[in-house]
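# no sequence on hand, only this structure:
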């Protein structure tokens, strides 16, 4: 879509004062998908030269905001030697987008949109990611992904501030993972997406709920919980206003699927008794095995 209100495109390497009507341009798949009447100038991040993916000596992985979904997918399939590697492809596939989108859409763009169904939010929240934010004066601050996304479309970003990268700790990449996703339609947007991680170092378990909730919810248990304790923890973490409501699923259905998929994830990673009612044709839930 043409953005007919845009009068200027600037290179982000040129430090210029931020002004009303400015917007960062990464891949542009969202910006050019619908009218943006408030935007007057695009500040292009495409030539910043940030390495898309960097594995640090401590085992952590830094993902640049400008890393594309295609680059992340290839890295997870071919280069990342870690138990959590299959989760990268699973979350990339949750986009249900064409190869053209994969080659342009960026990890940072998906995070900064802050949409509940954003699969890069799901991936980075589940793996305990931390956002590196850069202000106009160059000042840096770090915010956990679970705090960066505050609600549906609401982010912890000041005017002119940008998301520079997301770092996943090495211990999270060493975890076994389990993935579950549900949508109302076979190729529909995620209505509930639940990821579990099991840490071999200390035996802890995390369950992260996205898409069903207005913001990512990450629950950490020092020891694997029973199904009752898990259900109580979800109920305490998400009140009635925390379940998302749109055309892709009513809050009641999203809540039901989140509890159900969380129990499946718990069972898969712990081998404990599972309470999983039969699937219904209307609930296109699907998942991969633990890794």
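Yes, it's here. Not measured: the values here are computed from a predicted model. Numbering: from 1, shown residues only.
# please count neighbours and contacts with C-alpha atoms only from this point.
Will do.
# residue 177 - nearest residue in space that isn't next to it in sequence?
Leaving out its chain neighbours, the residue that sits closest to residue 177 by Cα to Cα, 6 or more residues apart in numbering is residue 197, at 4.5 Å.
# got another one to weigh against that:
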């Protein structure tokens, strides 16, 4: 879609002062998908030269905001990390076209802040940390689970830039379990629940996304039973936190969340199967 209110496109390397009507341009798959009448200038990150994905000396993985979904998918398929399959599962949760797959970026998905954003799900579940750059050069770090604060809302100040997300080595070494629900075969996620098992202390975290307006990451020391899991979700997620749009009613999203959370609990703790909520 043409953005007929945009008058200029600038290279982000020039570090020009931020002004009203500016927007960072990564892959552009969202920016060019619908009218943006408030925009006047795009600041293009395409030539920043950031390494898409790199393994850090401590075993953690840093993902640049400009890393595309295709690049992340290739990394996940080659990685030997125990949690590597989760990367591909979340990439496939896009159900995207070839064009989106190769242009959409990890940073763009996070900064859109949409409940169904699978990069939000991935980075929140693996205890990721966002690195934010302000216009004055100062840096700020925010947990990925806390970065999105509502549907389309994020903890990002005027002119601030998401530089990267770092996934800690400890999270990448743990077992994971993934569940996704959509109303139809190639539909947007109505509930995306991820469980992770800490390789050091055996604790479990359950991360709720897509069903809720923001991510909820719940931590449990093992063993945890079904009642404790349900009670924790009840306490954390209020009635207003369940998302409501054409892709699923809040009641259905809530039902699928409890069901999948229980399945994940059983999978990660290797308990025998029986009825689930």
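Alright, I've got the coordinates. The shown structure was predicted, so the numbers you read here are calculated from the model rather than taken from an experiment.
# and the TM-score between these chains?
Comparing the two superposed chains by TM-score structural alignment, normalised by the length of structure 2, the resulting TM-score equals 0.98, with 277 aligned residues with a Cα RMSD of 1.0 Å.
# tell me which element the residue nearest to residue 177 of structure 1 is part of?
Under DSSP states H and E, the secondary-structure element containing residue 197 of structure 1 is strand 192-198.
# hmm, who's touching that strand?
In this structure, residues lying in contact with strand 192-198 of structure 1 by Cα atoms under 8 Å, 6 or more residues apart in numbering are 117, 122, 126-127, 172, 175-183, 204-213, 254, 257-258, 261-262, 265-266, 269.
# picking up where we left off before, so how far is residue 72 of structure 1 from the residue nearest to residue 177 of structure 1?
As defined by Cα to Cα, to the nearest Å, residue 197 of structure 1 lies at a distance of 20 Å from residue 72 of structure 1.
# looking at those two, which is more packed in?
Comparing residue 197 of structure 1 with residue 72 by other Cα atoms under 10 Å, the one with more neighbours is residue 197, at 27 against 21.
# need the contact list for residue 134 of structure 2.
Contact analysis of residue 134 of structure 2 by Cα under 8 Å, 6+ apart lists 140, 157, 159-161.
# mind redoing it with 6 Å?
The contact partners of residue 134 of structure 2, taken as Cα atoms under 6 Å, 6 or more residues apart in numbering, are residue 160.
# state the distance from it to residue 108 of structure 2.
Where residue 108 of structure 2 is concerned, residue 134 of structure 2 sits at a distance of 17 Å (Cα to Cα).
# and stretch 195-215 of structure 2, end to end?
Taking Cα to Cα, the span from the opening residue of stretch 195-215 of structure 2 to its closing residue is 13 Å.
# what of stretch 126-146 of structure 2?
Its start and end residues considered, stretch 126-146 of structure 2 measures 13 Å (Cα to Cα).
# now residue 23 of structure 2. Nearest residue, chain neighbours left out?
The spatially closest residue to residue 23 of structure 2, leaving aside those adjacent along the chain, is residue 42, at 5.1 Å (Cα to Cα, 6+ apart).
# return the residues in contact with the one you found.
Contact criterion Cα under 6 Å, 6+ apart gives 9, 22-25 as the residues in contact with residue 42 of structure 2.
# whichever of those residues end up buried, select them in ChimeraX.
When burial is assessed using 16 or more other Cα atoms under 10 Å, the buried subset of the contacts of residue 42 of structure 2 is captured in ChimeraX by this command:
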select :22,23,24,25
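# can you redo the contacts of residue 42 of structure 2 as a markdown table with secondary structure and distance to residue 188 of structure 2?
Converted to a markdown table, these look like this (DSSP: H, G, I helix; E, B strand; the rest coil; distance: Cα to Cα, whole Å):
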| residue | secondary structure | distance to residue 188 of structure 2 |
| --- | --- | --- |
| 9 | strand | 31 |
| 22 | strand | 29 |
| 23 | strand | 26 |
| 24 | strand | 25 |
| 25 | strand | 24 |
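# closest one of the contacts of residue 42 of structure 2 to residue 219 of structure 2?
Distance to residue 219 of structure 2, by Cα to Cα, is smallest for residue 24 among these, at 34.1 Å.
# excluding covalently adjacent residues, which one is nearest to that closest one?
Residue nearest to residue 24 of structure 2 in three dimensions, not counting chain neighbours: residue 43, with 4.8 Å by Cα to Cα, 6+ apart.
# where does the regular element (helix or strand) spanning the one you found end up in structure 1?
Taking DSSP H and E as the definition, residue 43 of structure 2 sits inside strand 41-44. Strand 41-44 of structure 2 corresponds to residues 41-44 of structure 1 when matched by TM-score structural alignment.
# by how much does the matching stretch deviate from structure 2 on average?
Superposed on structure 2, stretch 41-44 of structure 1 shows a mean distance of 0.1 Å to its aligned residues (mean Cα distance after the TM-score superposition for structure 1).
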